[in-house]
Each structure stands twice: as C-alpha cells, then as structure tokens.
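1. this one's sequence-less:
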C-alpha cells in the first residue's frame, strides 16, 4: 500500500519553488526527487505538479514514503497501548517486565513483535524502528518511527536536544539537595559485563533531577536526561547511595515493588512533517502509583 507524508506549507515558505522546498527544507537529494517524480510520488493539493511550481501558504504537499519490505521482527498478536500515532510516528506505553526488542535468545514476545502484529493487522508493512530503548522493567513512553526519514530526523533531535525524555523514579533515602544536576561519565563496569559504572574515562552523562515528593525512606524524582547512556539514571543514583527502589542490579530487592521504580513519564519532540512540538505523556502504572500513594 502506498503511503504519503504530508507537509502543510507555512507563510515562511510561500513563494519557494517546489523543487527548492524539497531540496533545502526537506533535504531530499536531486536523485531522490527524480525518482519520486517518475513514480508520481509528489503531489500538491492532491494533484501531480511541476517542480518549478511556486508554493502558496496553505498548500498541502504529499511525498511518497518508500515501501518497507519487512517488519524486521516476527509479527505477533499482543497488547499495544498507543499513546500517540500519525503518519510518521507512533508512541507506545510500554508495560514493565517486557523487552522492547528481541535480544540474545529471545526472538518473540517483545513489544516490537506486538507492534509488528498491530501493523500487520492493519495491512501495513512497516519496519520496527525504536528511537530509544527502555530496560525490560522500566515502563512508559517509547517512540517508534514509521519510515527511515522520520527516524533520521528524530535521531538528530536526540543528539541535539530537541527530543526530550522525562522520567519519574522513586529512589532510596532522602535526596539532598532537593534538585540539581549529576554530571558524571559512565563506562563499562570493570568486572561485570552487563553493568555500567561511573568512570572518569567513560562517556559524559548528565542527569537533571527535581524532588516531587519525599518520605524518610524514599524520594520521588522527576528526571531529565541530557544524554542517553545505558542505565544512566540507575547508575548515577546508585553511585551516591540512592539506588532506584527495587533495582536488583544496582541496589536491592524491595517489598514495595517487584521491579525498579522507573517510569518514562513523557517525551517531547519536534514533528518532522508539521514542525509542531509534540508532547506525549504516559500514566503511572498501578505498581508505581501504589508506592507513591502509600
């Protein structure tokens, strides 16, 4: 099935030729534009159009998205909690205790398999493209791109700070000061291959935190990641003796919750088609809400 990405021409871009807009604003190469033209893959206001046509404010440009040939994983029927979806992006609410993508000896039963099953049920062949990862036991927002151009755009947003992720976490003890920045590099653990550790020779890792609620035994934090290192939040707070509650890898088991108390609360990104700022939030899962309310 042919899929098109639509773009609404703003006042800033009126008067540009269609070819100039495709090359400079959407960053299409001349070769790609020629191929799209041959395939009738460029339409303006639902009609084929010459490349030298001058754009007007309010015009609707539709550009064909190259067809994917596979899902990249085995499609399976399973729960998919959709928080946001459009032509280029889908944001899911990942439950805890579920892998995002097949890894190691696990090839089925992951969120990626279930998302592929959802696309298959709709009659679409869309390769599964997660923009970031969540640990098996972390819940909340995770973003997938539906095509390679959207993936490239959003990945650039991750690297330049336009794609923002906010987490909520319950950590052990009372945090002082109540808000601040942890700027400590993270690298491989010196003896345990599956873990990470604060390491002066590691990659820069920066976590901003704010206290939302506190008791004598734990603190609820809102966290913003300036970098995306593996296990970043878990490593940073464990390093200071405030491990994420229930984190069996970097801390200890907890009677309060049977996983690490970490939730991807929201994602915010600039949409590649509309240029609008999109914010998506995931509700707290019952197990974490219970910890906070008790």
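-> Yep, it's here. The structure presented is a predicted model; accordingly, all values stated were derived computationally and were not measured.

2. When you work out contacts or count neighbours from here on, use the C-alpha atoms and nothing else.
-> Fine.

3. gap between residue 8 and residue 151?
-> 20 Å (CA to CA, to the nearest Å).

4. ok, residues contacting stretch 257-265?
-> The contact list for stretch 257-265, computed with CA atoms under 8 Å, 6 or more residues apart in numbering, reads 96-97, 137-142, 165-171, 244-248, 253, 281-284, 287-288, 291.

5. hold the first one in mind and look at this next one:
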C-alpha cells in the first residue's frame, strides 16, 4: 500500500486509511505523514496529529534525530566490511519511476548495522541517515546486491513478489513531552518465510 495518492493511481493509500480512522474516532485534523515508505515496503509510518507536532517532528527529521532501522534481504553475498554507502541519488532520465546513483544527485547515506551472509543471499539491518526516494533499493542495487523481489532495480521476482524490505524499528522523541518513543514492527509473514527458506537452502 502506498503512503499517499499520486496522479496515476486511484488505489486506497495509507493516508486514506488514517483519514478514515480519524473520522471514525471523531478526530478532526489533517493527515500529516512525517516520512514515507515505498509501496510494498512494510513497517511503521509516523504521523503528526496537529501542526505543532508536525513542525517539531519535521525539524527532528531534518536534524536526523528520528532513527529508522530496516531489514533487507538482498541477492548475493555482501562483503562483511561494508558499513556505509555514501552515494548521491538522482532521477533516472530514462525511466520515470526509477532513481539512480548520480554525481549531481542529492546526498544519500545508508549505514549497514549488521549482516548475515548465506549461500546466495544476505540479510542486512540498515539505518537511514538521509531519506531519499528508493534510497536503500538504489544503494544496494548499485553495490551489486539488489533486494530480492525488487524487479525495478534488478532483483529477481522468482522467489519473492515484492522488494524484501521491512521497517522494523522507529525511534523518536515525543514532540510534546520529550519522552523517548520506540516502535518495533514484527516481520511480515512473507519475509519471515523467505528468510527461513534461505537459511534452510544454505544449510543443505
């Protein structure tokens, strides 16, 4: 599910679902997402329920004070020494939906926090320092390790039907109280099954 609508699609989005929830609970406020996930990427999305909260959370995002951790299953054996991918990202002039590593693009930094390497795949835990469109997908594809299922960036959809990417942790300070808030999102069933299949296949 996409986070917000676009001009090409009439599909229900997460913003529609949130708006419906507000209406059903009597909350009269605009829908304000602080960050986004790519369509078919799973995980938590942060929303602000008033303008002040949006202002503070947008500021925290700009100052890199909101921590977003992702799990990704990629093709190939990732070098355990890979810790940071610091490569600018821009639009792909040959494909309207794609992004690519570009010297004239916007700064983009992805941190590799940990990795598990199997026979033909790797499981990575990643932290976004910046939040460019398709950032993780572009960076890993450029490094020769597209996400399993990510056909837009060279991944095979034979064993998985979407990009194998899940936002598993979100950390931020509450904009009103300053309280530390940490959200953990369990893996979706399809990614858990893919990981189990990879582990089983690698042990044979």
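-> Thanks, I have it. Since the structure is predicted, the reported quantities are computational estimates derived from the model, not experimental observations.

6. thinking again about what came up before, so how do I select the buried members of the contacts of stretch 257-265 of structure 1 in ChimeraX?
-> A single ChimeraX command selects the buried members of those (16 or more other CA atoms under 10 Å):
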select :96,137,138,139,140,141,142,165,166,167,168,169,170,171,244,245,246,247,281,282,284,288,291
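
7. Strands along the stretch 101-250 of structure 1, start to end?
-> 129-130, 139-145, 164-172, 179-183, 186-188, 196-198, 206-214, 218-225 (DSSP state E, counting those that start in this stretch).

8. Same list, those strands, but as a markdown table with distance to residue 91 of structure 1 please.
-> What follows is the strands of the stretch 101-250 of structure 1, written out as a markdown table (distance: least, CA to CA, whole Å):
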| stretch | distance to residue 91 of structure 1 |
| --- | --- |
| strand 129-130 | 10 |
| strand 139-145 | 4 |
| strand 164-172 | 12 |
| strand 179-183 | 28 |
| strand 186-188 | 28 |
| strand 196-198 | 27 |
| strand 206-214 | 23 |
| strand 218-225 | 18 |
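
9. what do we get in structure 2 for residue 231 of structure 1?
-> Using TM-score structural alignment, the equivalent of residue 231 of structure 1 in structure 2 is residue 134.

10. Can you verify my assumption that its match contacts residue 39?
-> No - Residue 134 of structure 2 is beyond contact range of residue 39, at 10.0 Å (criterion: CA atoms under 8 Å).

11. which other residues reach the longest helix that structure 2 contains?
-> Using DSSP state H, we find that the single longest helix of structure 2 is helix 189-203. Taking contacts as CA under 8 Å, 6+ apart, the residues outside helix 189-203 of structure 2 that touch it are 73, 118-121, 159-160, 164.

12. now do 10 Å
-> 42, 71-73, 117-123, 148, 159-166, 186-187 (CA atoms under 10 Å, 6 or more residues apart in numbering).

13. The aligned residue in structure 1 for residue 186 of structure 2: what's its closest spatial neighbour, skipping adjacent residues?
-> Residue pairing (TM-score structural alignment): residue 186 of structure 2 is matched to residue 283 of structure 1. Among residues not flanking residue 283 of structure 1 along the chain, residue 265 sits closest, at 7.1 Å (CA to CA, 6 or more residues apart in numbering).

14. just residue 252 of structure 1 next, same as before
-> Nearest one to residue 252 of structure 1, counting by CA to CA, 6+ apart, is residue 246 at 5.9 Å.

15. Run a quick neighbour tally on residue 258 of structure 1.
-> Residues near residue 258 of structure 1, counting by other CA atoms under 10 Å, number 17.

16. where's the aligned partner of it in structure 2 relative to residue 36 of structure 2, distance?
-> Taking TM-score structural alignment, the alignment pairs residue 258 of structure 1 with residue 161 from structure 2. As judged by CA to CA, residue 161 of structure 2 and residue 36 of structure 2 stand 21 Å apart.

17. Look at the match of residue 258 of structure 1 and give its secondary structure.
-> Following DSSP: H, G, I helix; E, B strand; the rest coil, we place residue 161 of structure 2 in the coil state.

18. Could you report the distance from it to residue 117 of structure 2?
-> From residue 161 of structure 2 to residue 117 of structure 2 the distance is 21 Å (CA to CA).

19. now do residue 65 of structure 2
-> Relative to residue 117 of structure 2, and taking CA to CA, residue 65 of structure 2 is found at 30 Å.

20. quick one, which of these two is more surrounded?
-> residue 117 (19 against 15).

21. does that one really touch residue 76, like I thought?
-> Yes - with contact defined as CA atoms under 10 Å, residue 117 of structure 2 reaches residue 76; the gap is 8.3 Å.

22. ok, the match of residue 186 of structure 2 - contacts?
-> Contacts for residue 283 of structure 1 (CA under 10 Å, 6+ apart) come out as 83, 93, 139-141, 263-266, 289.

23. Can you tell me which of the residues you listed are buried?
-> Here, 16+ other CA under 10 Å leaves 83, 93, 139-141, 263-266 buried among these.

24. and residue 14 of structure 2, what pairs with it in structure 1?
-> Checking TM-score structural alignment: residue 14 of structure 2 goes with residue 111.

25. What residue, apart from its backbone neighbours, is nearest the corresponding residue of structure 1 for residue 148 of structure 2 spatially?
-> Taking TM-score structural alignment, residue 148 of structure 2 has residue 245 as its aligned residue in structure 1. Residue nearest to residue 245 of structure 1 in three dimensions, not counting chain neighbours: residue 171, with 5.0 Å by CA to CA, 6+ apart.

26. circling back to that earlier point, tell me the one of the buried ones among the contacts of residue 283 of structure 1 nearest residue 123 of structure 1?
-> Nearest to residue 123 of structure 1 out of those is residue 83 (CA to CA; 20.5 Å).

27. Which helix or which strand is home to the closest one?
-> Per DSSP states H and E, residue 83 of structure 1 falls inside strand 82-85.

28. where do the helices sit along the stretch 1-150 of structure 1?
-> 18-20, 30-38, 111-122, 148-160 (DSSP state H, counting those that start in this stretch).
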